[in-house]
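[1] Sequence below, structure please.
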Amino acid sequence: MIIVERAEPGDPATRALLQEWKPGKKASTTGRFLYLIARIGTEPAGVLEGHHDYGSWSDLKDYCHLGENDLGSYISSLYVRPAHRRQGVADALLDWFIEDARQERSVAVVAHPDEEGRGRGARIALNQKHGLEFARPLEAWDEPWLMVLPLS
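    Here you go, the predicted model:
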């Protein structure tokens, strides 16, 4: 069974998972970011880093009418240990975050699937499975880069 819970940025499991994913990456201690840890039994299996104060709507054609007080939720990092992939860990983390965004009254959940080629297709498919779709950028941008799930 997968258990998802909030974690403190200084939590050893949070730090270890972020370092394992991207050596040198550290958890933010500003208080802005929310960290979720997924565990299978007692073993940390994955981590999600995000926040509920996204407001950069001006670059997105269908959302540029929103103002700075229309806050969304942003997923900045999602990592699952290789031994636990394809077991529902990422799904559990995303479900938890999306439900938390609804409770926080976010207007949308936003994610940026990294440009890195390896695994990008899987990240896009995972986001789409949870209802996120690429948002249309303003003409200044060549291609869509942010995925959005409207909540309101």
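[2] contacts and neighbour counts: CA atoms only from here.
    OK.
[3] Check which residues of stretch 43-58 are buried.
    For stretch 43-58, the neighbour count (16 or more other Cα atoms under 10 Å) marks 44-55, 57 as buried.
[4] need these in a markdown table with distance to Asp100, can you?
    What follows is the buried residues of stretch 43-58, written out as a markdown table (distance: Cα to Cα, whole Å):
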| residue | distance to Asp100 |
| --- | --- |
| Pro44 | 20 |
| Ala45 | 20 |
| Gly46 | 17 |
| Val47 | 15 |
| Leu48 | 13 |
| Glu49 | 13 |
| Gly50 | 11 |
| His51 | 10 |
| His52 | 9 |
| Asp53 | 13 |
| Tyr54 | 14 |
| Gly55 | 17 |
| Trp57 | 20 |
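[5] this one as well, want them side by side:
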Amino acid sequence: MRAGKYAVVGGAAYEASFSRGSDGVMLVVPSRDDRPDGFEWDERYGWTRDVRWADVERIYEVETWARDAVGYALRVYMPPRNGRVQVVQPPGGGPYDDVPDGHPAYLVHNTYDREWQGTLPVDELRDAREIEHERDLAAYAEGRPDSPRS
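    Below is the predicted model of the structure:
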């Protein structure tokens, strides 16, 4: 299951962190498996590698929705870690037509974000739907050294 930001470098897709006007992309390989070439260990993210915009082929975000056993529509916040996923329950039913009213007991209301949030085992999710949103690589790299437009 994918969720969040991704970048393609050297023909391979990686979890990624990127923002407009930054110097490039941070690629992430979250496992503790053998070190991928060119990556360094980071306690927070796992294996990471900074890449200049000129070396990035594509950036995109994956919006992932799934249902729990009762049928609540949940947005998966990030890819599974240790068999669990972080989820939020935004208003509405996402891509699903029929969702129950209320909120699952395992979610807690975050007053700052105004969302119901929590974690649950990934194997308790069903009917997952991934929606890819292409991002404009040139717009993110605009004005940065080694950008695709420079």
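[6] Could you get me the TM-score between them?
    The TM-score (TM-score structural alignment, normalised by the length of the second structure) is 0.22; 56 aligned residues with a Cα RMSD of 4.7 Å.
[7] Secondary structure and distance to Lys129 of the first structure added to the buried residues of stretch 43-58 of the first structure, as a markdown table?
    Output for those, formatted as a markdown table (DSSP: H, G, I helix; E, B strand; the rest coil; distance: Cα to Cα, whole Å):
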| residue | secondary structure | distance to Lys129 of the first structure |
| --- | --- | --- |
| Pro44 | strand | 23 |
| Ala45 | strand | 20 |
| Gly46 | strand | 18 |
| Val47 | strand | 19 |
| Leu48 | strand | 17 |
| Glu49 | strand | 19 |
| Gly50 | strand | 19 |
| His51 | strand | 21 |
| His52 | strand | 21 |
| Asp53 | strand | 23 |
| Tyr54 | strand | 22 |
| Gly55 | coil | 24 |
| Trp57 | coil | 23 |
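[8] and the two most separated of those?
    Pro44 and Trp57 (34.0 Å; Cα to Cα).
[9] on that earlier part again, tell me which of the buried residues of stretch 43-58 of the first structure is nearest to Gln128 of the first structure?
    Leu48 (16.9 Å).
[10] List the contacts of the closest one.
    35-37, 75-79, 93-94 (Cα atoms under 8 Å, 6 or more residues apart in numbering).
[11] which of the residues you listed has the most neighbours?
    Ile37 (26 neighbours; other Cα atoms under 10 Å).
[12] Pretty sure Asp53 of the first structure sits against Ala101.
    No. Asp53 of the first structure is beyond contact range of Ala101, at 10.0 Å (criterion: Cα atoms under 8 Å).
[13] overlap in contacts of the two?
    72-73.
[14] Show me what the helix ranked longest in the first structure is packed against.
    Secondary structure of the first structure per DSSP state H: the longest helix is helix 89-103. Helix 89-103 of the first structure sits against strand 2-7, strand 34-40, strand 43-54, strand 72-80, strand 108-111, with contacts defined as 3 or more Cα pairs under 8 Å, 6 or more residues apart in numbering; DSSP states H and E.
[15] Export those strands as a markdown table, with columns for distance to Ala125 of the first structure.
    Listed next are these as a markdown table, based on distance: least, Cα to Cα, whole Å:
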| stretch | distance to Ala125 of the first structure |
| --- | --- |
| strand 2-7 | 21 |
| strand 34-40 | 20 |
| strand 43-54 | 17 |
| strand 72-80 | 14 |
| strand 108-111 | 12 |
